[in-house]
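Q: Pasting the sequence and the predicted model now:
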Amino acid sequence: MSSAIPADISVLTGPVLFADLVNWGLFGALTVQVYLYYISFPQDKPLIKAVVYTTYSIEVVQTALATREAFRILAIGWGNPDVLVTVGWLGITIPCLVSVLTWISQMFYAWRIWILRRTLWLPIIIAMLSLTQMICGLISGIHIQLIGILAEVEARTSKTTTVRLVCALVCDVVIATSMLQFLYGTRNTAMQRTQNIVSRLIKLTFETGLILMLVAVIDLTFFLAFPQNNFFYAPSMSLSKLYSNAMLVMLNVRIEVVGGRSKNPRVDVELSDATISTSLPMPTPYVPGSTPKASLTFDG
């Protein structure tokens, strides 16, 4: 262990601070998404609720461990150069938990694709790619914890990390392509009242898929190109939150705001094998001397 403070200390501590700030920001967005889901869709299937709340619970653990690592490096280990070269809980925080959360999100999309398209070959491909990335993530996490030295992580885990990120990237491409193809076909044959939400789903699918693929590419590039610093921290740390937020956004897209700018007061959304209808009453004109009333009904 070196006792001298490295000259490039900012490339070791800066990414850790930035990653923790981004991680907490995305966790705050996820918390809002989960709350909106909780109050808006109490009639969803138990399986969907289990996926949402299990994902959030694991994200709480991941955020706590990531914060603990940032506190260890930037507070407890302040002025101690040895802290900068040890991995701490890095193997658990990023490869293990991130790969598990990625697997949950991608398997949820595989289930949705099977429900919507009634074909098995696409979900099987997605499941195999997602399972491969999770296994590689768990192997990488265990190796990182056993290695213990940050400088040796890239050299000894580059293969499993590369396979994990490439499999996740290809899986995202398959999911996005399949969803976009189905949604475009649905929009062309859908009733007028469903076209608005289908268009929103198309936009969200494209945007979230593009963001996830871009972050995965940046993560892999930083990990392989800069093995002696912590540039990979921020994209690696944010991947799980991006997957979780993308999944919740796709679920919460069914929410309609009373008195908003939407021209469709009623929207039918096929979430699973049953159709979930959200009924939004039109506002009643106010009559002087009467008591104004407001109501919001969800038909499940």
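A: Received it, and whenever you're ready, just let me know what you need.

Q: Please count neighbours and contacts with C-alpha atoms only from this point.
A: Fine.

Q: Just give me how far the lengthiest helix in the chain sits from the chain centre.
A: In the chain, assigned by DSSP state H, the helix with the most residues is helix 153-189. Here the centre of helix 153-189 is set off from its chain's centre by 13 Å, with C-alpha atoms, centre = their mean, to the nearest Å.

Q: take the one below as the second:
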Amino acid sequence: MPSPADASAAAAQLAVLTSAFKELFSTTFIGFSIATALYGISVLQAYLYFRRYTKDRWTLKTMVGTLCALDTLTTIFVAHSLFLFVLGFLNRKLDLNIPWSFTAEKLLVTIITFIAQCFYAHTIWKFSKHIFTTAFVSILAVGTFGLGIYTTVHLFENPALTSISTREFLVISGLVQGLAALNDITITGSMSYFLHARRTGLASSDKLIDTLVLYGVSRGVLTAIAQIMFLVLNVALPHHQFWIPFHLVVGKLYVNSVFATLNVRQGLSQTEVQLGHLSLVESHEGDQMRTKPITFAVIGEGRSVFTTIGTFSRGSGIPDAEQG
């Protein structure tokens, strides 16, 4: 018979395992619930995109289809992880190894993040032709992707939950979230700066630019906050899993931000602003038409990519669209 001391130690160990299991399940369930709601929004946005923009380039359609498929797989993998947690709890098998499906979901989130950040790097380039900013965003995207792949391989090789609390993993994982957050802030700041620099003093165009800046900032802030919270909770509380909800949500936020960026073209065109062509007339001075250029990074429809929302000439009476 085991001694009372051994029985007490076993009971204490079981209590610790049960507490850790409950924390792991609850944080995953909370994150999955929020992520699933965001997934529903992503599906709706993908549907609207394919319905509205039938003439978009095949590369854009492929990107949207790929993101939608990856987003669907991440949802399935997290659901599978929760199923394994529940099944283990019902069978009284408190397995604290990270399920393969959860690690696979992390891999897909890394790919989603890379695609989204490359999309915005391309947008910044078409929008500003600023090679330094574009290169910086691209380098951060590649760095985040490479380190994300490294941590994923580490988890496949070391599935024990304790492996994510090691110093090496925490440092590299922190770099992943830090680089991703820095990239989101850079993207948001550069887009806002380049847009603000194109303010013309015309009320209608400035209002449009303010709207676009507000939209871009809100997009970047959400993903940056999710990455920063992921980083802070992962590093500050390495023996807890409070970071999981932010990890599960961040991929959905990237997908939603890309889809929303593409779908916003419909709303802009309803105010006579179309991606690739803008027809805004501010005022007339006698027989002279007074207009000024407004430029914004856009993804055009058809076979051409339009980088100028509107270019207007004085006295012509006809606004011209410049293609890039």
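A: Received it, and whenever you're ready, just let me know what you need. From a predicted model like this one, the values you see are computed outputs, not experimental measurements.

Q: rewinding a little: which secondary structure elements does the longest helix of the first structure sit against?
A: Using 3 or more C-alpha pairs under 8 Å, 6 or more residues apart in numbering; DSSP states H and E, the elements in contact with helix 153-189 of the first structure are helix 97-117, helix 121-147, helix 192-225.

Q: What span of the second structure is the following helix or strand past the last one aligned with?
A: Heading C-terminal from helix 192-225 of the first structure, the first helix or strand you meet, by DSSP states H and E, is helix 233-252. The counterpart of helix 233-252 of the first structure in the second structure, counting by TM-score structural alignment, spans residues 244-263.

Q: mean distance, that stretch to its aligned residues in the first structure?
A: Once fitted to the first structure, stretch 244-263 of the second structure is off its aligned match by 0.8 Å on average (mean C-alpha distance after the TM-score superposition for the first structure).

Q: Residues in contact with that stretch: which ones?
A: Residues from elsewhere that reach stretch 244-263 of the second structure (C-alpha atoms under 8 Å, 6 or more residues apart in numbering): 27-28, 30-32, 34-35, 38-39, 41-42, 45-46, 48-49, 64, 67-68, 71, 109, 112-113, 116, 119, 219, 222-223, 226-227, 229-230, 299.

Q: so what does the longest helix along the second structure touch, helix or strand wise?
A: In the second structure, taking DSSP H as the definition, the longest helix is helix 4-52. Using 3+ C-alpha pairs under 8 Å, 6+ apart, the elements in contact with helix 4-52 of the second structure are helix 58-90, helix 244-269.

Q: Quick one: end-to-end length of stretch 146-161 of the first structure, please.
A: 16 Å (C-alpha to C-alpha, to the nearest Å).

Q: Would you indicate which residues of it are buried?
A: Across stretch 146-161 of the first structure, burial judged by 16 or more other C-alpha atoms under 10 Å covers I147, G148, I149, L150, A151, V153, E154, T157, S158, T160, T161.

Q: Return the residue of the second structure aligned against the fourth one.
A: In the second structure, L150 of the first structure lines up with L161, judged by TM-score structural alignment.

Q: so what's its match up against?
A: The contact partners of L161 of the second structure, taken as C-alpha under 8 Å, 6+ apart, are L96, N97, I98.

Q: quick one, what contacts the first one?
A: Meaning L96 of the second structure. Residues in contact with L96 of the second structure (C-alpha under 8 Å, 6+ apart) are L17, F21, A160, L161.

Q: Turn the helices and strands packed on helix 4-52 of the second structure into JSON lines, including mean neighbour count and distance to Q13 of the second structure.
A: Converted to JSON lines, these look like this (neighbours: other C-alpha atoms under 10 Å; distance: least, C-alpha to C-alpha, whole Å):
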{"stretch": "helix 58-90", "mean neighbour count": "17", "distance to Q13 of the second structure": "16"}
{"stretch": "helix 244-269", "mean neighbour count": "21", "distance to Q13 of the second structure": "24"}
